[in-house]
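below is the sequence, then the predicted model.
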Amino acid sequence: MIEQTDKFLRNLVTKKQMPQSMLDRLRPSRTESELPHLYYNPKDHKLGEPLRPIVSGMKSPLSKIASFLDRLIRPLFDKHTPYALSNSIIFLKHLKQFKTTSETNLYTFDITDLYTMIPQKEAVLAICEFLGRHGYRKVQGLTINTIKEMFMHILENSYFVLQLPGLKPKFYRQIKGGAMGSACTQVLADIYVRKWENEFVQQQQQQGELYLRFRDDVFLTTRLPQEQIKFFLSEINKKGPNLTITWEGGQTVDYLDVTTTIEIPNFRTKVFRKLATQPYVLPFHSSHPIHIKRNIPYAAALRATRICSHLEDLRNELEKIRITLLLNKYPPRFIDKHIGRFFQDVTEQRTSELLLRERHQTYRERTLEPEGNKKRRKKDRVW
């Protein structure tokens, strides 16, 4: 793999498809490169604890090229895909701008085993079409054809080793999908799904409905009758022979770490926890630096305030946070101090009562702002 990859990159330079300086950054190390290995992580948040296959390729001869392609294509995908989410804060901002009606229903669907099921050639072709459609003849000096060759080199040389206890190692090449662990698999899947979902996205936008996606999880609103949306989702399921979706819907759905319920004219949101979630955080008596422990109650209170749109839900969530921290041996005074530190930073008061009473929505808005607005917020005091 080292020799093949080095030869591939040198050929790109020889054919003037890539500058020499890029070769120096992307060529694999002959002394540090290792063959990727397969291991499994249990999905302990799901019933039966199924396994997630991970190909560890941090020292793979292909890792530098994969990381480079992700840095090259990811900003373009984000720029031209406004419905793609990067975190739950962006999700909450979309919800805030949407007005619900008595006919609004919610649906979520999950694309099963997305990363290991995408067809390789079709996924690379989708990236080429995406770049061409948005007018990119070159990206950072590389033509679409060169980018295509780099993606195909990674996929066609996706070798890994599996060694089980007491057995000899076995060597494999992945022939479908991308390696879970490769830096470019995410953007490859994102753009393939972008092409697959395009028709549905356009329909949602024309009807003034939401369509939001975080990786392989989709959230949408609709005023269509239930039977009609079920038929449409079943048709989507047939559209991509390699992709299968599972879906659920109703007046309340769980998406990312948010439980969303329809209320008119705005959504009601609160923190969502999976059924298998246990009340564990970093134990107070662990050997970690104290600043990490200080930030755990602070960050939990911040998350609760961002997500909970109603005071009652926020109060309940703060109580759950306190119980979880107490179970992990955090002293009560320590908990109150650092949850209080969060409230003081947000409200610029020494009490949480302003946030937990009449000015709840005002202060919640502040938690949804970028971190860079802290200085501006200090000038906007409420006396």
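That came through, no problem. Numbering: from 1, shown residues only.

can we go C-alpha only for contacts and neighbour counts from here?
Noted.

Gln17 against Asn145, yeah?
No. Contact criterion C-alpha atoms under 8 Å: Gln17 and Asn145 do not qualify, at 9.1 Å.

compare neighbour counts for these two and give me the winner.
Counting neighbours by other C-alpha atoms under 10 Å for Gln17 and for Asn145 shows that Gln17 has the greater number, 17 against 13.

check which helix or strand covers that one.
Here Gln17 is covered by no helix or strand, with elements defined by DSSP states H and E.

how near is it to Tyr83?
Distance, Gln17 to Tyr83, using C-alpha to C-alpha, to the nearest Å: 33 Å.

surely Lys43 meets Ile54?
No. Counting by C-alpha under 8 Å, Lys43 stays clear of Ile54, with 11.9 Å between them.

who has more neighbours, those two?
Neighbour comparison, Lys43 and Ile54: the larger count goes to Ile54, with 16 against 12 (by other C-alpha under 10 Å).

which residues touch the more buried one?
By C-alpha atoms under 8 Å, 6 or more residues apart in numbering, the contact set of Ile54 is Leu38, Tyr39, Tyr40, Asn41, Ala179, Met180, Gly181.

second structure follows, compare the two:
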Amino acid sequence: MEYSKIKYRPNLFRKENTILKELQANPDIRVMKPDKEGGVVIMDNITYKGKMNHILMDEVTYSSVSNNEVNIAYKRIDNVLEDLYMEGLIDEKTLRFLRVDKPRLPSIFKIPKTHENEKDPPLRPIVSAEESKTLPLAKYVDNKLKQLWVNRKAILKDSWDFLKEITPELFHDELTFITIDINNLFSSIPYREGMDLFEDILFEDTDLTHSEKLVCISLMELVLKYNFFFFKGEFYQQMQDVAMGAACAPTYANLVLAKWEEEYILNSEFATNWTVYKRFLDNIVIFWKGTGELFDEFLVYMKNTTKFLEFTYTLSRDCLQYLDVEIYKADGKFESRVFRKPTFCNSFLHYRSAHPPHCKRNIVKGQYVCGSRMTTSSYDFNKECGLLKEFFLERGYPLDLVGGGGLR
């Protein structure tokens, strides 16, 4: 079968297209993509606006501002950039990149976190910062500093990076799998405490020049301080925490947490009680070999090292569900397989989409390769291939394209 000769048609049936247009024209609802796992969430606008207004009423975090205050702040940003140029800390090319003469004020929206509560999901704030005054500043900081956290041993890049750490010699029958979530990380780092940790870890680095460190600190302060957005015609400023939607937000949060971990966690007296301590942004995983009583002491110790981080945890002797992989014990060794949250929704690209044929072939191949990498037993791999086959057939893929996930 020649896939390049497929005749492409709309991947929605007439009835589905009619329903979609009705939803689009309905002013009383909001159709949103959930925070994780794909799918669609429909929420009535009254509920959505109520949740948004409740969040923005937090006067500690947000402040209503005028258009004039925004313009004054933007002028201050230009002045700081001009000072950095006059002091020789940045060149003219960098100055041109960092300056935005006709910025667009970011807008805020929120996406539902259905993985936390499917029936009444809380909302995650997102700021659309494209063409904003601080976007190039955030990009500069992210580009300069990303390597500072990427190369740290305790920080994971992805699930595959995590699996490479799970070696046979780490196995122990009495091992306890522990995951610790840092609650609302981006909205919990206070400005001054965060910047102090940020500056400390920058000045410990030997790869960046002194000038680059000073520029990154100055730009990071501007990104955090002048975080403006609008909602329903009103202007707001985020007064504390990490700037929502900033390109450098994950890098900033990772560096702040890395400094905290290095000072209080990784070299603590409790470090002898684990064989693995890894973190992916705000999700910590630990392979604990100590007693339950010692873990309780460690948890109390963790909480006492910080005034702004809060934690929730899960523990299990049998299996670990972390990122999109599940680790479990079987026959005296670790086994792994693909993990999907209960809120998973099959949202693979539909085969009747007008995307080029090679995109669809690569999606199929990529998913089978991912399944092969993440599963260690033949049984789990064959089960994963069967699931993928069902998912792709459900999305209109021909059997001869998706039936290639063979047995091990």
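That came through fine. Every value quoted in this text rests on a predicted model; they were computed, and no experiment measured them.

what's the TM between chain one and chain two?
After superposition, the two chains reach a TM-score (TM-score structural alignment, normalised by the length of the first structure) of 0.81; 331 aligned residues with a C-alpha RMSD of 2.0 Å.

returning to that earlier point: which one of the contacts of Ile54 of the first structure has the most neighbours?
Ala179 (26 neighbours).

what's the counterpart of that residue in the second structure?
Residue pairing (TM-score structural alignment): Ala179 of the first structure is matched to Ala243 of the second structure.

ok so Tyr40 of the first structure is a helix residue?
No. Counting by DSSP: H, G, I helix; E, B strand; the rest coil, Tyr40 of the first structure is not part of a helix but strand.

what's the neighbour count on the closest residue to it other than its chain neighbours?
Take Tyr40 of the first structure and drop its neighbours on the chain: the residue closest to it by C-alpha to C-alpha, 6 or more residues apart in numbering is Pro53, 4.6 Å away. By other C-alpha under 10 Å, 15 other residues sit near Pro53 of the first structure.

over to Pro53 of the first structure. Which of the three states is it?
strand.

ok, it to Phe160 of the first structure distance?
Applying C-alpha to C-alpha to Pro53 of the first structure and Phe160 of the first structure gives a distance of 12 Å.

quick one: common contacting residues for the two?
With C-alpha under 8 Å, 6+ apart as the test, Pro53 of the first structure and Phe160 both reach Leu38.

show me the strands in the stretch 251-400 of the second structure, by range?
274-280, 283-288, 311-316, 319-322, 325-330, 333-338 (DSSP state E, counting those that start in this stretch).

with adjacent residues omitted, what lies nearest to Ile73 of the first structure?
Using C-alpha to C-alpha, 6+ apart, the nearest residue to Ile73 of the first structure is Val187, at 7.2 Å.

just put the strands of the stretch 251-400 of the second structure in JSON lines and tack on mean neighbour count and distance to His210 of the second structure.
Shown next, in JSON lines, are these (neighbours: other C-alpha atoms under 10 Å; distance: least, C-alpha to C-alpha, whole Å):
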{"stretch": "strand 274-280", "mean neighbour count": "18", "distance to His210 of the second structure": "29"}
{"stretch": "strand 283-288", "mean neighbour count": "22", "distance to His210 of the second structure": "32"}
{"stretch": "strand 311-316", "mean neighbour count": "14", "distance to His210 of the second structure": "35"}
{"stretch": "strand 319-322", "mean neighbour count": "20", "distance to His210 of the second structure": "38"}
{"stretch": "strand 325-330", "mean neighbour count": "17", "distance to His210 of the second structure": "41"}
{"stretch": "strand 333-338", "mean neighbour count": "20", "distance to His210 of the second structure": "44"}
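
counterpart of Asp70 of the first structure in the second structure?
Match for Asp70 of the first structure (TM-score structural alignment): Asp142.

would you agree that match is in contact with Cys248?
Yes. Between Asp142 of the second structure and Cys248 there is a contact under C-alpha under 8 Å: 4.6 Å.

more neighbours: those two, which one.
Cys248 (26 against 20).

got the contact list for the more buried one?
Ala138, Lys139, Val141, Asp142.

what are the ranges of the helices in the first structure?
Counting by DSSP state H, the first structure has helices at residues 2-14, 20-26, 63-80, 88-97, 114-117, 120-133, 144-156, 185-206, 226-239, 290-307, 311-327, 332-347, 360-367, 374-379.

for Val271 of the first structure, which of these is the nearest?
Smallest distance to Val271 of the first structure across the helices of the first structure (C-alpha to C-alpha): 6.1 Å, for helix 290-307.

how about that closest one: buried residues?
293-294, 296-298, 300-307 (16 or more other C-alpha atoms under 10 Å).

let me have those residues in JSON lines, extended by distance to Leu282 of the first structure.
Below are the buried residues of helix 290-307 of the first structure laid out as JSON lines (distance: C-alpha to C-alpha, whole Å):
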{"residue": "Lys293", "distance to Leu282 of the first structure": "7"}
{"residue": "Arg294", "distance to Leu282 of the first structure": "11"}
{"residue": "Ile296", "distance to Leu282 of the first structure": "8"}
{"residue": "Pro297", "distance to Leu282 of the first structure": "11"}
{"residue": "Tyr298", "distance to Leu282 of the first structure": "14"}
{"residue": "Ala300", "distance to Leu282 of the first structure": "12"}
{"residue": "Ala301", "distance to Leu282 of the first structure": "16"}
{"residue": "Leu302", "distance to Leu282 of the first structure": "17"}
{"residue": "Arg303", "distance to Leu282 of the first structure": "17"}
{"residue": "Ala304", "distance to Leu282 of the first structure": "18"}
{"residue": "Thr305", "distance to Leu282 of the first structure": "21"}
{"residue": "Arg306", "distance to Leu282 of the first structure": "22"}
{"residue": "Ile307", "distance to Leu282 of the first structure": "22"}
